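# Generate coordinates for the sequence data below:
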Amino acid sequence: MSQFSHINQSGEANMVDVSVKAETAREARAEAYVDMSAQTLQLILSGSHHKGDVFATARIAGIQAAKKTWDLIPLCHPLLLSKVEVHIEAIESESCVRIESVCKLSGKTGVEMEALTAASVAALTIYDMCKAVQKDMVIRTTRLLEKSGGKSGHFKVQE
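Below is the predicted model of the structure:
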């Protein structure tokens, strides 16, 4: 079994030293879902939501969140992201919204947390913008889908 990388020999939390690691191209994809009523989803899709374009706002929030991950997650390194994408799609048959984020860089540490943060904050933004019309929405299944680069290599979730 692997050891936790953020715990030192004394059992204390610490930031991992990446100074000796090689720079490699790194990429991560993550997703999150927001379950809501069909009426709330139609309000978003019709463009008649009183707060404006919910998906555009959530997309921008997700991108901004990826760039600020190091400020939110205590032991994350500040990274020079070269790309952040947030894709949002309505799944009308399931009355939900699926968010997928992609983060890329060339660096010494991975971008999994940035991708997860982007998807999470985009989902939270959708909740925030729609809570006036529906408070019982559910944010679910936030997870890493795929990552590449670095010493641990490629990971892809098994569907």
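
# contacts and neighbour counts: CA atoms only from here.
Fine.

# ok, Leu41 - how many residues close by?
19 (other Cα atoms under 10 Å).

# what does Gly52 give?
12.

# That one and Ala90: what is the separation?
Noted for Gly52: a distance of 16 Å to Ala90, by Cα to Cα, to the nearest Å.

# and Glu89, how far is that from Ile7?
In terms of Cα to Cα, Glu89 sits 38 Å off from Ile7.

# And Leu43, by the same measure?
Following Cα to Cα, the distance that separates Leu43 from Ile7 is 46 Å.

# The two: which is more packed in?
Leu43 (16 against 13).

# what comes up buried for the longest helix along the chain?
Longest helix of the chain, by residue count under DSSP state H: helix 112-130. Neighbour-count burial for helix 112-130, with 16 or more other Cα atoms under 10 Å as criterion, is recorded at 112-127, 129-130.

# and this one, so I can compare the two:
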Amino acid sequence: MLTHLNTKGEAHIVDIGDKAVTRRRAVAQARIIAKAETVAAIIGGSLKKGDALAVARIAGIMAAKKTSDLIPLCHTIALSKVSVDIEQEGVTALVIRAAAETIGQTGVEMEALVAASTAALTLYDMAKALDREMVVTDIRLVQKSGGKSGDFVRA
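Coordinates of the predicted model:
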């Protein structure tokens, strides 16, 4: 049964009032595939728009905090921690990994996914003048812990 549908099949926000308060953590990632020169410019900090890595990290953190404003049926939750890490993968890719944490009644998977995807889109925006063929791809949940459904780790 889909939890965001009521007995009539209508969309609604899930009642989390009876759920246990637990420590919850989620990690999501996204990947950008780009020209080698573009990846080098991002990593080297030589873009005309400035330090793309710093801007993307801040954008991801800000986006995690705004998830319930973007995804209609997400609860507003108090995040205890959000981190965004960006690493080069080979010469033509960047991997963005975002982690979100809370102590609460609902998970932070969406916050981590929104952080990773927003950071990736920010990198695209910062470097699009160099490479309009960049691809944002592989946005996915990597792991989560806490809550009734327990732990998940992508194989």
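
# what's the TM between chain one and chain two?
The TM-score (TM-score structural alignment, normalised by the length of structure 2) is 0.98; 155 aligned residues with a Cα RMSD of 0.8 Å.

# Just the strands from structure 1, written as ranges.
Along structure 1, counting by DSSP state E, strands occupy 24-35, 83-91, 96-107, 138-148, 155-156.

# Next, the mean deviation of the last one compared to structure 2.
Okay, so that is strand 155-156 of structure 1. Compared with structure 2 after fitting, strand 155-156 of structure 1 deviates on average by 0.6 Å (mean Cα distance after the TM-score superposition for structure 1).

# Kindly report the same for stretch 97-105 of structure 1.
Stretch 97-105 of structure 1 sits 0.5 Å off on average (mean Cα distance after the TM-score superposition for structure 1).

# which residue numbers in structure 2 go with that stretch?
On structure 2, the counterpart of stretch 97-105 of structure 1 by TM-score structural alignment is residues 94-102.

# What residues sit buried inside the matching stretch?
Neighbour count says stretch 94-102 of structure 2 has 94-102 buried, by 16+ other Cα under 10 Å.

# contacts for it?
23-33, 39, 60, 64, 77-89, 108-109, 111-113, 115-116, 119-120 (Cα atoms under 8 Å, 6 or more residues apart in numbering).

# could you dump the buried residues of stretch 94-102 of structure 2 to JSON lines with distance to Lys19 of structure 2?
Output for the buried residues of stretch 94-102 of structure 2, formatted as JSON lines (distance: Cα to Cα, whole Å):
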{"residue": "Leu94", "distance to Lys19 of structure 2": "37"}
{"residue": "Val95", "distance to Lys19 of structure 2": "34"}
{"residue": "Ile96", "distance to Lys19 of structure 2": "31"}
{"residue": "Arg97", "distance to Lys19 of structure 2": "28"}
{"residue": "Ala98", "distance to Lys19 of structure 2": "25"}
{"residue": "Ala99", "distance to Lys19 of structure 2": "22"}
{"residue": "Ala100", "distance to Lys19 of structure 2": "19"}
{"residue": "Glu101", "distance to Lys19 of structure 2": "17"}
{"residue": "Thr102", "distance to Lys19 of structure 2": "14"}
